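**Student:** sequence and predicted model, in that order:
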Amino acid sequence: MSDVLTVPNALSMLRIALVPAVVVMLTRGEFGTALALCFIAGVTDAFDGFIARRFNQQSRLGSFLDPAADKFLVLSSVIVLAAVGRLPWWLAVTLVTRDFVIVSGAIAFWLRTGRLEMEPSLPSKVSTAIQIVLILVVIAQGAGVAGLRRVLPPLMVVSFLAAVVSGVHYVVVWTRKAASMS
């Protein structure tokens, strides 16, 4: 089977294709539809990982596509939610900057060593999970789900702290890894 033509890779590509639709729905204030699309994206994310492991369809392309699909959706949602006044800009800038630092570091590592293995760290997985919960809570609140207003301020602080910790963790780990290869 071709590395490209696997079910998990197709599901990751579907998630990437959903990003513009989510962005449009958020900018139009159609939070219920955006929430439904995010739910579909979440289900495809769970299935692609399960299928890849269960049916031995893990691939190098998939190791890049899956996190890229997640990042496109998360970062696009964060930026749009800040633009429409649902998230503070300080938080959006922090989350985007963290990912910019990580991607820049990965490119620098690859240029220095000629190798790159996508290895999400535990702090990164926790940060991403918190960001996804934050986005879903903000969208759900926009869709009219009651009782979420009090949850948002602490969730924003936790998201900020998790992003900073995971960003610093990546910088330290990959700097050490690059230094050990010299």
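**Tutor:** Good, I have the coordinates. Residues are numbered from 1 along each chain as shown.

**Student:** from here on, contacts and neighbour counts on C-alpha atoms
**Tutor:** Will do.

**Student:** list the buried ones in the longest helix anywhere in the chain?
**Tutor:** Longest helix of the chain, by residue count under DSSP state H: helix 152-180. Using 16 or more other CA atoms under 10 Å as the test for burial, helix 152-180 gives 152, 155-156, 158-160, 162-164, 166-167, 169-170, 174.

**Student:** what is that helix packed up against?
**Tutor:** On a contact count with 3 or more CA pairs under 8 Å, 6 or more residues apart in numbering; DSSP states H and E, helix 152-180 meets helix 89-113, helix 122-142.

**Student:** picking up where we left off before, adding distance to residue 57, write the buried residues of helix 152-180 out as TSV.
**Tutor:** Shown next, in TSV, are these (distance: CA to CA, whole Å):
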residue	distance to residue 57
152	38
155	35
156	36
158	35
159	32
160	35
162	31
163	30
164	33
166	29
167	30
169	30
170	27
174	28
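
**Student:** so residue 146 is in which element?
**Tutor:** Using DSSP states H and E, residue 146 maps to neither a helix nor a strand.

**Student:** tell me how many other residues crowd it.
**Tutor:** Residue 146 has 9 neighbouring residues, counting by other CA atoms under 10 Å.

**Student:** and it, how close does it get to residue 139?
**Tutor:** As judged by CA to CA, to the nearest Å, residue 146 and residue 139 stand 12 Å apart.

**Student:** now do the SS call for the residue positioned nearest the centre of the chain.
**Tutor:** For the chain, the residue nearest the mean C-alpha position is residue 71 (3.2 Å; CA atoms, centre = their mean). What DSSP: H, G, I helix; E, B strand; the rest coil gives for residue 71 is helix.

**Student:** mind checking how far it is from residue 146?
**Tutor:** 28 Å.

**Student:** repeat for residue 32
**Tutor:** From residue 32 across to residue 146, the span is 13 Å (CA to CA).

**Student:** here comes the other one, which I'd like you to weigh against the first:
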Amino acid sequence: MTAADRPDWATIPNLVTLVRFALLLPVCLRLADGPDTPGVVLLLVWASTDWIDGLLARALDQASRTGAIIDPIADRLGLAAIVLTLAIADLLPWAALALIVLVDVAMTALATGAALGGRISVSWLGKVRTFVLMTAVFLLVAAAAWTPSLVPAAQALVWIGAGLHTVSGLDYIVRARRAPDAAPAEAGPPSRR
């Protein structure tokens, strides 16, 4: 089957994104009991699927509209569920969780239409924000499991990530509000990140 004959959703990168969705519940359940080595490894596997799906989309020339939609949903839903789990486990301040979720809700309400309509694309700041926030969450879990004395430093990095998340979210909202209804996406073909 050639790429032209394949349905938009039937790609290897989209399968990897679906694996990220499937891993979310096991990751949260494992972390809810307190981070340990299997929890750190499972979180690393979950987070690596975000990098792998984008890499495969580019390497296999399988970027798709479906992937451009479900990849950020997997990121936002996954990150919200994991930070909620860490807040319940008393590793993350509830205020950080509230800030992350509030920004996500605002972006969903105010920028999703422009993103789905191709009028805005993922920004460089958005990519940095995602990397910093996911790295900070991973380091927080790793510190709690292996070196509890480093938990405060990892929590500080989560706050930096939450700050970047806020700035990036505001940027998306402003760009979405300014984007003309018929303007093409800034970056051309669908992006997985």
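**Tutor:** Ah, there it is. The structure presented is a predicted model; accordingly, all values stated were derived computationally and were not measured.

**Student:** any idea what the TM-score comes out to?
**Tutor:** Once superposed, chain against chain, the TM-score is 0.86 (TM-score structural alignment, normalised by the length of structure 1); 178 aligned residues with a CA RMSD of 2.3 Å.

**Student:** report the inter-axis angle for the longest helix of structure 1 versus helix 122-142.
**Tutor:** 150 degrees (axes from the mean of the first three to the mean of the last three CA atoms, to 10 degrees).

**Student:** how much does helix 152-180 of structure 1 stray from structure 2?
**Tutor:** Once fitted to structure 2, helix 152-180 of structure 1 is off its aligned match by 2.4 Å on average (mean CA distance after the TM-score superposition for structure 1).

**Student:** got the angle between that helix and helix 89-113?
**Tutor:** 10 degrees.

**Student:** what's the spacing between helix 152-180 of structure 1 and its chain's center?
**Tutor:** How far helix 152-180 of structure 1 lies from its chain's middle: 14 Å, per CA atoms, centre = their mean, to the nearest Å.

**Student:** so the aligned partner of residue 120 of structure 1 in structure 2, which of the three states?
**Tutor:** Correspondence of residue 120 of structure 1 to structure 2, assessed by TM-score structural alignment: residue 122. Put simply, residue 122 of structure 2 is coil when judged by three-state DSSP.

**Student:** ok, how many other residues are close to residue 122 of structure 2?
**Tutor:** Residues near residue 122 of structure 2, counting by other CA under 10 Å, number 19.

**Student:** got it, and the one 3 residues further on?
**Tutor:** Using other CA under 10 Å, residue 125 of structure 2 has 16 other residues around it.

**Student:** check the gap between it and residue 18 of structure 2 for me.
**Tutor:** Between residue 125 of structure 2 and residue 18 of structure 2 the distance, using CA to CA, works out to 25 Å.

**Student:** next one: the aligned residue in structure 2 for residue 130 of structure 1 from residue 112 of structure 2, what distance?
**Tutor:** Aligning on TM-score structural alignment places residue 130 of structure 1 opposite residue 132 in structure 2. Here the criterion is CA to CA. By it, residue 132 of structure 2 lies 22 Å from residue 112 of structure 2.

**Student:** again, but for residue 163 of structure 2
**Tutor:** For residue 163 of structure 2, the distance to residue 112 of structure 2 - CA to CA - is 21 Å.

**Student:** which residues sit in contact with the counterpart of residue 92 of structure 1 in structure 2?
**Tutor:** Counting by TM-score structural alignment, residue 92 of structure 1 lines up with residue 97 in structure 2. Counting by CA atoms under 8 Å, 6 or more residues apart in numbering, residue 97 of structure 2 touches 80, 83-84, 87.

**Student:** of those residues, which belong to strands?
**Tutor:** Using DSSP state E, no member of those sits in strands.

**Student:** dump the helices and strands packed on helix 152-180 of structure 1 to TSV, plus distance to residue 26 of structure 1.
**Tutor:** Output for those, formatted as TSV (distance: least, CA to CA, whole Å):
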stretch	distance to residue 26 of structure 1
helix 89-113	15
helix 122-142	8
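
**Student:** quick one: which of those is nearest residue 22 of structure 1?
**Tutor:** Closest approach to residue 22 of structure 1 among these is made by helix 122-142 (10.5 Å; CA to CA).

**Student:** residue in structure 2 paired with residue 42 of structure 1?
**Tutor:** Aligned counterpart of residue 42 of structure 1 in structure 2: residue 47 (TM-score structural alignment).

**Student:** I should have written residue 70 of structure 1 there, sorry.
**Tutor:** Residue correspondence to structure 2 (TM-score structural alignment): residue 70 of structure 1 is matched to residue 75.

**Student:** just the element for the spatially closest residue to that match that is not a sequence neighbour, please.
**Tutor:** Spatial nearest neighbour of residue 75 of structure 2, chain neighbours left out: residue 50 (7.5 Å); criterion: CA to CA, 6 or more residues apart in numbering. Using DSSP H and E, residue 50 of structure 2 sits within helix 37-59.

**Student:** list the buried residues in that helix.
**Tutor:** Using 16+ other CA under 10 Å as the test for burial, helix 37-59 of structure 2 gives 39-40, 42-44, 46-47, 49-50, 53-57.

**Student:** again, but for stretch 92-110 of structure 2
**Tutor:** So stretch 92-110 of structure 2, judged by 16+ other CA under 10 Å, has buried residues 92-93, 96-101, 103-104, 107-108, 110.
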